[in-house]
Each structure stands twice: as structure tokens, then as C-alpha cells.
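K.L.:
Attaching a predicted model along with its sequence, questions to come.
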Amino acid sequence: METLWFVLLSFMLCMYAILDGFDLGVGTLQLILAKKDDERRLVLNAIAPVWDGNEVWLIAAGGTMFFAFPVLYASSFSGFYLPLMIVLWLLMLRGLGIEFRHQVHHAMWRSFWDSVFSVSSLLLTIVLGAALGNVVRGVPVGKDGYFFEPRWTTFTVVPQACFLAMKTGGELQERAQLLAARLWWAVLLTSLGALLAVSAIRPAIWQNYSRSPWGFIFPLGGVIGLAGTFICIRLKKDRGGFLFSSLFILSMLASTAFGLYPAVLPSALDPDATLTIYNSAAHASALSIGLTWWIVGMVAVAGYFVYIYRSFRGKVTPDGGNSGY
């Protein structure tokens, strides 16, 4: 049962990384790609129906962690208290940037909130990526299961460029396609660098692959995703580029989870102090009961996301009578 909840929690974090990941990337790229006010409204329109719903995956993942692995929740939330407060403020600033932009019809006002939205999205990407890097590296968890880690890997923005190319048209689409082609090479180099760094800092991450070679399906999925993204970018298949780049992110996160298992918070001080799915999980009976409610909730979530993404599929346009989204 502990392994099942580890997989479910990993799944929810992967969904957040993919879905809210393209929201963050769109915000990061807004000031780079969108040169005019109409183009910036297009960028916001591309994510307007889904950005707040995508963030629910982070909240749901936190709730699942609280329920299934309460010791992990207590340790990680206290140890990463400062970074989590930064994440909270950045999430609020992103929302303010989107909601306040159209409240006053003035160029300086819009420019300010566009900058708030873009900078907070960029910082969120860096903070969340670096937090994942700290978990892989290991944190100073003591025998009491607690630590404090004020220090701070980033997610690729190729899917976000492909997403904007898929949802927009004209010059904005062309700039997004060009940027995606250039960023692909940066993703390739940084991914190779991250692979070498992880192998040097935490070589034990490969032990699970030695014991269970079937796990190499996850890195293979990453290679397929990266190669597919390159081909789709060259062919200007924006939807395919977005899907393959999402496969890359999903596969890399799944590879990390597979390598860490059963550890959920490795200790850099004492291997015996590492939090695993066994010493941080709730009672087996609680996990069994909770599974029923988790399934019910996921069915509702799946229905909502299918409806919202089907309702707002296709290209977006700036509404002439609306200065916001």
C-alpha cells in the first residue's frame, strides 16, 4: 500500500509539473515573445481558462502527502519553510498579475503587472526546480526527522514555447517556434549536465535500475520525448512538440522517483535518518480507506479537465472588448 501511494503522489507531482509547468513557462516567455499589448493579451488568453485549475494539482499533492505520508509532510514543510513561503508569495503575485492587469486602462499599469506575472513565473520555475535538486542531492535530516534547508535544476521551457505556438498564430507563433528550436539545444545540454551531476553526487540512484532493469523504460521515454520534440519542432508540428516535450518532463521526473524509491527525503548526514515510504507513511488501514476517496476525487478532477480543455481547444484571439483575458 505504501508503494501505491508513492506512485500516486509521484503522479500528482508530475501532473503539476506538466500542467502548471506550461503556465509558468508561458509567463516566463511573455515579455520575451510578446512585443505588443495584443500579443500579451493573446499569451494570457492561452492559459486563462486553465491556469488556476492547473495549480490545484500542487494543493492536491500537498494534501495527499499530508494524508499518506504525514512524517514526510511535517519534516519537509518545516525544513523547506522559507522556500515554501517564497513559493506562496510568488503564486499570489502570479494571480495578481493576471487579475489586476485589466483593471486600469493605462499602458504603465499593464506593463507593471505584466512584469510581475513574468518575473514571478520565472522565479517559481527556478525555486521549484532547485527544490527538486535539493531532494535528489539529499538534505540534512537528523535522527529526529527534521532539518532546515534555506538554500535553493530548472524545468525546461521548450513545452511552453510549443504550447504558445500551438495556441497562437501570426508573428507570435513564429517567434515561439523559433525560440523552441533554439531552446531545445539548451535543454539537451542541461539535461546531460544534470545526468552527470546526479551520477556524481548521488550514485546510489542507479541501484534500483541495476536491481530492476525494467525501470530503464523511464529514461528511454525521456530520450523518445526529447527526440520527438526535436522532430516536431523541425516540422513545425506544434501540438506534437508540446506532447513530446511533456513526455520528456514526465519521463525525467518518473526516472527520478524510480531511482529514489523507497526514499522520499534522503538524508545527507546519515543514511539511517533517511525518510522512506515505510517510516513516514500513515497506518495501512488509513491508506486503504483513503484510496477510495482518492479515486472518487480523481474521477471528478479528470472529468473537469477533459471538459475545460475540450471547451477551450484551438487557437486563441484577443477579444476586442476585453483588455484582460
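P.N.:
Now that the structure is in, tell me what you want to look at. Numbering: from 1, shown residues only.
K.L.:
Going by C-alpha atoms from here, please, whenever you check contacts or count neighbours.
P.N.:
Will do.
K.L.:
which residue sits closest to Leu90 in space, ignoring its chain neighbours?
P.N.:
Ser120 (5.3 Å; Cα to Cα, 6 or more residues apart in numbering).
K.L.:
Show me what counts as buried in the helix or strand where that neighbour lies.
P.N.:
Using DSSP states H and E, Ser120 sits in helix 107-137. For helix 107-137, the neighbour count (16 or more other Cα atoms under 10 Å) marks 110-111, 113-125, 127-137 as buried.
K.L.:
May I see the buried residues of the helix or strand harbouring Leu13?
P.N.:
Assigned by DSSP H and E, Leu13 belongs to helix 2-33. Neighbour counts over helix 2-33 (16+ other Cα under 10 Å) mark 2, 5-31, 33 as buried.
K.L.:
Can you tell me what sits against the following helix or strand past the helix holding Ser120?
P.N.:
Remark: after helix 107-137, the chain's next helix or strand is helix 158-167, criterion DSSP H and E. Helix 158-167 has contacts (Cα atoms under 8 Å, 6 or more residues apart in numbering) with 21-23, 25-26, 29, 43, 46, 172-174, 176-177, 179-180, 183-184, 187, 233, 238-239, 241-243, 245-246, 314-316.
K.L.:
let's bring in a second model and compare:
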Amino acid sequence: MPADEPVLNQASELASSSLSPAARILIMDEDPVIRDIAFRKLSSQGYDCKCCADEKIALRLLAAEKFDLVLTGLLETDDGSTTVIRKILQVSPDIAVVLLTTIVDIDLAVNLLKDGAYDYITKPCSMEELSIRVAHALEKRRLLRENENYQRTLQKQVAERTKQLREALGVLEQTYHSTLVALSKALDSRDSDPNHHSLRVTAASVRLARHLGLSHPEIKAIEKGVLLHDIGKLAIPDKLLRPAEALSEAEQLIIRQHPIIGHRILSHIKFLQDSALLVLHHHEHYDGSGYPQGLKGGQIDLGARIFAVVEEFDQLISVNRSGKGLGFK
């Protein structure tokens, strides 16, 4: 077997793996002999080749037709303003560029590779070496394009999955909210409130929180907390919530446990934990006369302070058991 036969086989295998269909190659060189030899050799490898002698013709061809690789012996543009590689990549950004040059300069080679060249061949070179370098460059281009396609596909899939997750999260949040509203109505019914007091003060608290410039997460925490501010009353006997006569001091102490009970309930539910402090503080007063901890001023949770203002306002404008209320316009 001739010594160069394995080299020829390697070039053919690489060429066939890079071609489907035949890769198109544009050969650019001022020397007609080099153009002719390269054309014959690469055509015999199964490539679809075209030749040109100068930059302007090459750029017109690249703009008009689709090529996979440029083999060029031209390094600088006619006006010397930039490298030919940059011009080529401006016209055809994803094309592979292989350089043929007589200049042996490592710094030049590095700069040309930085400009976007795939490979750098020093003249004179064997046609077998040329074939292998071209096949390698086309294989590299194929792998790069496959990776780019994979990245685009992956990004599209991630975007689609993200959209699906957001939609699912929206449905879940709406389900949570509906559940909280239903529970809030149930709590109101235990207090013999047919007018959905909790829903009214929740809507007003959210509006006030927005007016104060609170963040979306803070507003959502206030909304959930106000809806469930009396959830601790689930542990309070009905006879104490609807007393036929004035409560004793001991009974009042039991009633005053409901913020602590509510706080304990919400603290063990992950999506309600940020509302637990509002529930604990919703009977605290700014002057320190409230319960269960007797907090005052800034010691009280901001959401609980917002709720306290809204609660007082709601009591002033609502019709009470005596049929009186200030009304609101």
C-alpha cells in the first residue's frame, strides 16, 4: 500500500461525513495555477467548487449564492482597510474560511484566526494536506451549526416550558385564592356577618397598600393575611363568638387567643407564612393598648397597621347591629 493512501482515505472519509449534499467551496486566489490545482483536487473529492481571482467578484458570488467554505489566498482587501476574512463574514456570517498564504508568521496567523478563519495553510502544501484541512474545516462548521441549532431548539423548549409553568402557576394561584376567599366567607359566617366583612377590608387594604407603593409580594402577603385575619377563631367555641350576654374576663381571654392560634396555623403553611405576622398583630393598637403582645408603633407589622386603619374605617361606614353607619361617598 502506498504511504500516502491512509491520508487520502482520511480526507475522503471526512469529506463524505461533511457532505450531504455536496459542500460548496469558493476558491479565491490571484494565482491561476493554484486556483486550477485546488479546483481539480477538491472537485475530485466530491465538492462543488467555483473559482475567482479577486475580492470584489468573490463578495458578489457570496452575496448571490450559498457557499459552505471559502479557500482564499487573499489576506487584505483592495483598499487595505480590513482583512478579507472580515469582509467575507460580513456577507456570509456562518461560512468556514481557510487561508492559503506564503507568509510564515505566527502573530499573523493568530490574528487571522481571531478574525474568524477556521484554519491556516502555508504554501507550498500538498494537495492531500489541503483536502484534509478543508474536510476538517467543514466538519467543524457542521458541528458548530448543529450546536447552534441545538441551542436554539433548547431555548425554544425552555421558553415553551416556562410559559406552561407560568400558566400552571397562575391556575394554582387562582385556586389558592378561591380557596382563601371561600374560607374567609366561612369565617365571616361564624361571626354572623352576612355582608362579607373580610372581603371588603381585604379589597380596601390592597388598595391602600398599592397607594403606599408596596411591592407585589408585600401586597399579596397583606391580601392573604387580611382574608384570614380571623382564622384563629376556628378554635374558639361558637357560644363565645355569638354571646347572648356580656363575656366574662376568662371568656375574653379565650377570645384574645385567636391571633396567636391563627399565627400558629399560618406559620405551618408555606405559601401563607409571609402573612402570619399580620394575623398575629391584627388586634395590636398603635398606642400599645392592643393584644396579644401589647405592641406599639413601628413594632407592629406594617400589613397589620394597614389593616387596622381599613378595619376602623369599615366599621365607621358600615351599618351596625343598631342599623346605624356613617356611610361613604
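P.N.:
Yes, it's here. From a predicted model like this one, the values you see are computed outputs, not experimental measurements.
K.L.:
Can you pull the TM-score for these?
P.N.:
After superposition, the two chains reach a TM-score (TM-score structural alignment, normalised by the length of structure 1) of 0.22; 114 aligned residues with a Cα RMSD of 6.0 Å.
K.L.:
quick one: the helix holding Leu13 of structure 1 to chain centroid distance?
P.N.:
Distance of helix 2-33 of structure 1 from the chain centroid (Cα atoms, centre = their mean, to the nearest Å) equals 2 Å.
K.L.:
okay, the angle between it and helix 158-167?
P.N.:
If you take axes from the mean of the first three to the mean of the last three Cα atoms, to 10 degrees, helix 2-33 of structure 1 sits at 60 degrees to helix 158-167.
K.L.:
what's the next helix or strand after helix 2-33 of structure 1 packed up against?
P.N.:
Going down the chain from helix 2-33 of structure 1, the next helix or strand is helix 37-47, by DSSP H and E. The contact analysis (3 or more Cα pairs under 8 Å, 6 or more residues apart in numbering; DSSP states H and E) places helix 37-47 of structure 1 against helix 2-33, helix 158-167.
K.L.:
Just send these back as a markdown table, with distance to Gln207 of structure 1 too.
P.N.:
Formatted as a markdown table, those follow (distance: least, Cα to Cα, whole Å):
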| stretch | distance to Gln207 of structure 1 |
| --- | --- |
| helix 2-33 | 17 |
| helix 158-167 | 30 |
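K.L.:
Which one of the ones you listed lies nearest to Leu260 of structure 1?
P.N.:
helix 2-33 (10.9 Å; Cα to Cα).
K.L.:
Name the nearest residue to Ala204 of structure 2, sequence neighbours excluded.
P.N.:
Distances taken as Cα to Cα, 6+ apart put Val310 closest to Ala204 of structure 2, at 6.5 Å, once the chain neighbours are dropped.
K.L.:
looking at it, the one you found is touching Ser205, isn't it?
P.N.:
Yes. Contact criterion Cα atoms under 8 Å: Val310 of structure 2 and Ser205 qualify, at 6.1 Å.
K.L.:
Between the two, tell me which one has more neighbours.
P.N.:
Ser205 (25 against 20; other Cα atoms under 10 Å).
K.L.:
rewinding a little: so how far is Leu88 of structure 1 from the residue nearest to Leu90 of structure 1?
P.N.:
Computed as Cα to Cα, to the nearest Å, the Ser120 of structure 1 to Leu88 of structure 1 distance reads 11 Å.
K.L.:
Would you mind getting the angle between the helix or strand hosting Thr64 of structure 1 and helix 2-33?
P.N.:
Using DSSP H and E, Thr64 of structure 1 sits in helix 51-68. Relative orientation of helix 51-68 of structure 1 versus helix 2-33 (the same axes, to 10 degrees): 150 degrees.
K.L.:
how near is Met12 of structure 1 to Leu128 of structure 1?
P.N.:
15 Å.
K.L.:
on contacts alone, who are the packing partners of the helix holding Leu13 of structure 1?
P.N.:
Packing partners of helix 2-33 of structure 1 (3+ Cα pairs under 8 Å, 6+ apart): helix 37-47, helix 51-68, helix 107-137, helix 158-167, helix 170-201, helix 238-260, helix 284-311.
K.L.:
Let me have those helices in CSV, extended by distance to Ser210 of structure 1.
P.N.:
What follows is these, written out as CSV (distance: least, Cα to Cα, whole Å):
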stretch, distance to Ser210 of structure 1
helix 37-47, 41
helix 51-68, 28
helix 107-137, 18
helix 158-167, 31
helix 170-201, 14
helix 238-260, 10
helix 284-311, 29
